[in-house]
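Engineer: only geometry, no sequence info:
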């Protein structure tokens, strides 16, 4: 399938969910009340006294000026687009541009992140135990997205080989679509979006804090850090 052959739909999700690592602090520039149009001037002034500021903010040039977002919670939307690397590819990016991945519900986001966290833990041969804390971000999604939910797109949804999906996504992004909506590969019945611009998401609010337990071969437990409740992970 090519981008030209795929159908496009306007999608509106309220209360969608993204789960991220809690170790990343808010980025002051994105959280500030200043207009995003003024960020380059503010950044230039800040660099004169803080040469490490770019390491925190990332590459702002990767986000078109008219698609940047600011204000409370904006770090959760912007950081995925300014901190990219070929060393961190994903299903719909080879690492040369950012993508904001969001699930249609908590369970979808949970199983997606459990899978990727388990791959990291196995690759780095981490010992068993409770691992890094995660946080749930609840947000709204709005955009014109290429729709793979009813398409014959098995090659784009391969559980392990991302190369076809990356090539397809590059075409979609070049066509000025806002992103892609697709069936979750890790949670049957769930749906995900891959957003190419931060302004396709809005109203991010922090939800639960979560801990994942690594047993040496899989993430087998999830703990709600606020209530202390522990849930066993069962294959979806």
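Structural biologist: Happy to help now that I have it. Everything numeric here is computed off the predicted structure, so don't read it as measured data. Residues are numbered from 1 along each chain as shown.
Engineer: contacts, neighbours, all on C-alpha from now
Structural biologist: Noted.
Engineer: Report the separation between residue 227 and residue 206.
Structural biologist: Per C-alpha to C-alpha, to the nearest Å, residue 227 is found 15 Å from residue 206.
Engineer: These two - which one has more neighbours?
Structural biologist: residue 206 (15 against 10; other C-alpha atoms under 10 Å).
Engineer: Alongside the first one, take a look at this:
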């Protein structure tokens, strides 16, 4: 571990980072199981808004708050409130992952989506689709740069074994560093931004909506409904 950290530099990042999350194109009202009356849905939502403490404080709350609160929670806060094991976390703390481009987020997220389908026997042989939303999020932080070190410490970019990366993540989290920049494992030309402190993230903006469609061993990625942007070989991810 010491040889790795002795080779790590800092990168002063002030740029937008892409965050790709599960989403739906058309939302369902959360209270439609209680009543069929849309007016009562609105009343229930008003009551919830009155009693729920906001997670985001807008500078213009009357105009922006419901929308900015939802964007901030979806694009930034979620992984810090719902911990799970990942490449740089053993599940005992939250980690936020973003990428340098939409394309890199697709390679990364398509891999995990496909692996999730494999857990259901035979599911990968069916035609299935999923909706995704990509946010652009501002990142302002001095991040640990492990891109050069990954050439020698290849466990940083191991495709399936996360043990070494989780050890690195545990130290970064314990010592209070905001995050790191690392090569993408799924896309050779891509880079990922790994954040341990949500305070360095801000200004989430909706960038685009995507649909992943698995059929005949290929994942077709759509930016516009019915029009394939590009395809990925599922087994090669």
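Structural biologist: Perfect, thanks for sending it. These numbers come from a predicted model, not from an experiment.
Engineer: Quick one: the helices in structure 2, in order.
Structural biologist: Assigned by DSSP state H, the helices in structure 2 fall at 2-6, 38-51, 61-72, 78-81, 102-118, 149-152, 163-175.
Engineer: Any buried residues in stretch 165-182 of structure 1, and which?
Structural biologist: Buried positions in stretch 165-182 of structure 1, judged by neighbour count with 16 or more other C-alpha atoms under 10 Å: 165-170, 172-173, 177-182.
Engineer: What span of structure 1 is stretch 88-96 of structure 2 aligned with?
Structural biologist: Aligned using TM-score structural alignment, stretch 88-96 of structure 2 spans residues 92-100 in structure 1.
Engineer: And for stretch 131-144 of structure 2?
Structural biologist: Using TM-score structural alignment, stretch 131-144 of structure 2 pairs with 133-146 in structure 1.
Engineer: I'd say residue 100 of structure 1 and residue 198 touch.
Structural biologist: Yes - here residue 100 of structure 1 reaches residue 198: they are 7.3 Å apart, a contact under C-alpha atoms under 8 Å.
Engineer: These two - which one has more neighbours?
Structural biologist: Set side by side, residue 100 of structure 1 and residue 198 show more neighbours around residue 198, with 26 against 20, by other C-alpha under 10 Å.
Engineer: thought that one was touching residue 76?
Structural biologist: No - using C-alpha under 8 Å, residue 198 of structure 1 is not in contact with residue 76, being 9.3 Å away.
Engineer: how near is the closest residue to residue 194 of structure 1 other than its chain neighbours to residue 32 of structure 1?
Structural biologist: Distances taken as C-alpha to C-alpha, 6 or more residues apart in numbering place residue 101 nearest to residue 194 of structure 1, at 4.7 Å, with adjacent residues excluded. Distance, residue 101 of structure 1 to residue 32 of structure 1, using C-alpha to C-alpha: 24 Å.
Engineer: neighbour-wise, which of those two wins?
Structural biologist: Taking other C-alpha under 10 Å, residue 101 of structure 1 and residue 32 do not tie; residue 101 has more neighbours (23 against 16).
Engineer: List the residues that contact residue 205 of structure 2.
Structural biologist: 71, 135-137 (C-alpha atoms under 8 Å, 6 or more residues apart in numbering).
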